[in-house]
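In: Sequence first, then the predicted structure:
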Amino acid sequence: MDVVTLGESMVLFTPDTEGPLRYVSGFHKTVGGAESNLAIALTRLGHQTGWISRLGDDEFGLFVRNFIRGEGVDTSNVSFDEEAPTAVFFKEKLTGGDPKIYYYRKLSAASRLSPDDLDEDYLKQASYLHVTGITPALSKTCKQTVLEAIRMAKANGLKVVFDPNLRLKLWSEQEAAKTLMEIAAVSDIVLPGIDEGELMTGYKEEKQIAAALLDNGSKLVVIKLGAEGAYYATSSESDYVKGYKVDRIIDTVGAGDGFAAGFLSGQLRGWSLANSVKLGNRIGAYALTVAGDVEGYPYLHQVDKEQRKKEILR
């Protein structure tokens, strides 16, 4: 196993037409969730991944499990809850802007995740544990689960990758900043967006954000800068990596998870930090070109063909 991740995935309803949801009569049903997005993207790039979660013991829960399992992700550590439902969320398409997101996830099955849902023998098979800032915002037991998973990972030599993935609809800025910095302090790699970094550290400039997170305990910080690419820093090196131009952006959801997957794919292959970030930028750019959370993620042969022309894959 290369990467194990944990968190909530939901049924995603995407409208067939643009405009306010009150006027929409048709939807396309699929699956969305930051952690399973990453797992699926990595699987398409040729890696073995596992996803830990809880789903409602309902038709939506079966749909989510089957969809993610069908993408090649190991779901053997997903449990079904008879007392809580699978969460759902809706996108609202607006002309010329990012979609609005409406979540219906309160008291969902995944919000009942607890440390008892973790199997240390399963976790220690992996090279990386991936967590996000979404899961600890769902409930106290979810936060406890994330921290316990990190403890288990550290005890078994896994590297911990943390994507803050800020969701202010779930908690206050003050609580979010405190908890995200707490998790970042025990994570080897932190992957914030520029706005997330500002909330966490109080700094607006990427170099200051990275320095603050390194001082906080992280060993590597990669800051996503949108169309400009990314900035990475360790205690001994730092640099900017340019982004990829996307002529027509269809949907921004899932791009950050794609970036994280591309970056981790490069690291799993033993690439340099710069080339890993380049691949992260590329996978994130793919995600922008297709509607949906995971539909735009490429398979390795697609990236390989394009990247070799630019002498990035080596």
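Out: Thanks, I have the structure now. The structure displayed is predicted, hence computed values, not measured ones.

In: When you work out contacts or count neighbours from here on, use the C-alpha atoms and nothing else.
Out: OK.

In: element containing residue 50?
Out: Taking DSSP states H and E as the criterion, the element that holds residue 50 is strand 49-56.

In: Next SSE downstream of that strand?
Out: Per DSSP H and E, the helix or strand that comes after strand 49-56 is helix 59-70.

In: what's in contact with that next one?
Out: Helix 59-70 has contacts (C-alpha atoms under 8 Å, 6 or more residues apart in numbering) with 9, 10, 11, 31, 36, 40, 55, 75, 78, 80, 85, 86.

In: And stretch 90-108, by the same measure?
Out: 12-15, 17-21, 55-56, 84-89, 138, 251-252.

In: if we go to 7 Å?
Out: 12-15, 18-21, 84-89, 251-252 (C-alpha atoms under 7 Å, 6 or more residues apart in numbering).

In: same for the strand holding residue 50, what does it pack against?
Out: strand 3-6, helix 34-44, strand 78-81 (3 or more C-alpha pairs under 7 Å, 6 or more residues apart in numbering; DSSP states H and E).

In: which helices and strands sit right next to the longest one?
Out: With contacts taken as 3+ C-alpha pairs under 7 Å, 6+ apart, helix 34-44 sits against strand 49-56, helix 255-268.

In: Dump the ones you listed into TSV; add mean neighbour count and distance to residue 154 as well.
Out: Below are the helices and strands packed on helix 34-44 laid out as TSV (neighbours: other C-alpha atoms under 10 Å; distance: least, C-alpha to C-alpha, whole Å):
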stretch	mean neighbour count	distance to residue 154
strand 49-56	26	17
helix 255-268	26	18
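
In: One more to weigh against that first structure:
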Amino acid sequence: MPILVCGSLAFDTIMTFEGRFAEQILPSQLHILNVSFLVPALRREYGGCAGNIAYGLRQLGAHAVPLATLGNDGQEYLARMQALGVDTAHVNSAAESYTAQAMIMTDRDNNQITAFHPGAMSMAHENPVPTRKDLTVAIISPDGRDAMLTHAKQLHAAGVPFVFDPGQGLPMFNGEELKQFIELATWITVNDYEGKMLSDRTGLSFQDIAARVRGLIVTLAEHGCEVWEGGQKTVVPGVKATEVVDPTGCGDAFRAALLHGLEQGWSLARCADLGNRMGAAKISTRGGQNYTAPSL
């Protein structure tokens, strides 16, 4: 059944810095920060959370339906999604904007610095949740601020269960707005850093948050993830990557597995286990959308 993926479509410019950021940035001189990083490796990939998640879902054989907005330079991206079998019926185009652009630099310790131009993503709220009866599950992933707020309300009103995945968009919202997302969502997924911010801004512990939704997942990178249900925590062990090549997009690979499992009616722990394997498969490959999903 179709899975609605609300989020961004972006072009990712991915750069590799062969040193360590910590060795180039002097804490005592942050007030006059002026640094330059030599990046011998650079490539351009198809990215954005909706694009990455939809790609992962197609790798698993699922029916992915992105709800997103491209810019006037997005025809190449649209053609790629269609060639992959992604349902693009609800991908809009903003004629006067560029497609969102992310510039991502990774150091030798897999720390990342990212610059992001939202472009057409800023108008994603003008693309409403479709009124179709066959949607079984959805996700609110990082997107334009207004789009995330609007689509969450529309999904809740339509009775479509959805995952709230604020990701790097979490700082855009205050405590009351985040509480509203929690009240509307069916499940929530964050990494450990985002989870701490979500807890701090709302004043709610993980137990409190889990009591308000069907499930909360807190990912812990190579250490796996915590699955909170009914105020109780289960730790799902991580999967060791065969080779750490590039962490870009591994969180979206996890989300794709989560959505696939939820659509199949799996337990949250089983969904998280596949997510850990998908994330490990992604981190072992190079590029934004070029990994092979593990067997189910």
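Out: Yep, it's here. Quantities reported herein were computed from a predicted structural model and do not represent experimental measurements.

In: Quantify their similarity with the TM-score.
Out: The TM-score (TM-score structural alignment, normalised by the length of structure 2) is 0.83; 279 aligned residues with a C-alpha RMSD of 2.6 Å.

In: Can you add distance to residue 102 of structure 1 and mean neighbour count and give the helices and strands packed on strand 49-56 of structure 1 back as a markdown table?
Out: Output for those, formatted as a markdown table (distance: least, C-alpha to C-alpha, whole Å; neighbours: other C-alpha atoms under 10 Å):
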| stretch | distance to residue 102 of structure 1 | mean neighbour count |
| --- | --- | --- |
| strand 3-6 | 22 | 28 |
| helix 34-44 | 15 | 27 |
| strand 78-81 | 23 | 19 |
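
In: Residue 224 of structure 1 is nearest to which of those?
Out: Among those, the nearest to residue 224 of structure 1 by C-alpha to C-alpha is helix 34-44 (15.5 Å).

In: Count the residues that sit near residue 96 of structure 1.
Out: Neighbours of residue 96 of structure 1 under the rule other C-alpha atoms under 10 Å: 8.

In: Can you classify it as helix, strand or coil?
Out: coil (DSSP: H, G, I helix; E, B strand; the rest coil).

In: cool, the one 5 residues further on as well?
Out: Three-state secondary structure (criterion: three-state DSSP) places residue 101 of structure 1 in strand.

In: Would you check how far apart it and residue 130 of structure 1 are?
Out: 24 Å (C-alpha to C-alpha, to the nearest Å).

In: Look at those two and report which has more neighbours.
Out: Using other C-alpha under 10 Å as the criterion, residue 101 of structure 1 and residue 130 rank with residue 130 on top: 28 against 13.

In: As a check, name the ranges of all helices in structure 2.
Out: Listed in chain order, the helices found in structure 2 under DSSP state H are 21-24, 49-59, 75-83, 145-158, 175-184, 192-202, 206-212, 250-264, 268-283.

In: Where does the third one end up in structure 1?
Out: Under the alignment (TM-score structural alignment), helix 75-83 of structure 2 falls on residues 62-70 in structure 1.

In: quick one: that stretch to structure 2 mean distance?
Out: Overlaying structure 2 shows stretch 62-70 of structure 1 at a mean distance of 2.0 Å from the equivalent residues (mean C-alpha distance after the TM-score superposition for structure 1).

In: May I see the buried residues of that stretch?
Out: 63, 64, 65, 68, 69 (16 or more other C-alpha atoms under 10 Å).

In: if I look at the last one, how far off is residue 207 of structure 1?
Out: It refers to residue 69 of structure 1. 39 Å.

In: Next: residue 264 of structure 1.
Out: 22 Å.

In: Show me which residues of stretch 179-192 of structure 1 are buried.
Out: 179-181, 183-192.

In: hang on, I meant stretch 293-304 of structure 1
Out: 293, 294, 295, 296, 297, 298, 303, 304.

In: Pull the most distant pair out of these.
Out: Longest span within these, C-alpha to C-alpha: 293 and 304, 21.9 Å.

In: that older thread, out of the helices and strands packed on helix 34-44 of structure 1, nearest to residue 285 of structure 1?
Out: helix 255-268 (6.8 Å).

In: now the closest one and helix 34-44, what's the angle there?
Out: 50 degrees (axes from the mean of the first three to the mean of the last three C-alpha atoms, to 10 degrees).

In: Just give me the match in structure 1 for residue 241 of structure 2.
Out: Match for residue 241 of structure 2 (TM-score structural alignment): residue 246.

In: Residue 183 of structure 2 pairs with which position in structure 1?
Out: So residue 183 of structure 2 corresponds to residue 185, using TM-score structural alignment.

In: wait, that match sits on residue 215?
Out: No: contact criterion C-alpha atoms under 7 Å: residue 185 of structure 1 and residue 215 do not qualify, at 8.7 Å.

In: Tell me the residues that contact both of the two, please.
Out: Contacts common to residue 185 of structure 1 and residue 215, judged by C-alpha under 7 Å, 6+ apart, are absent.
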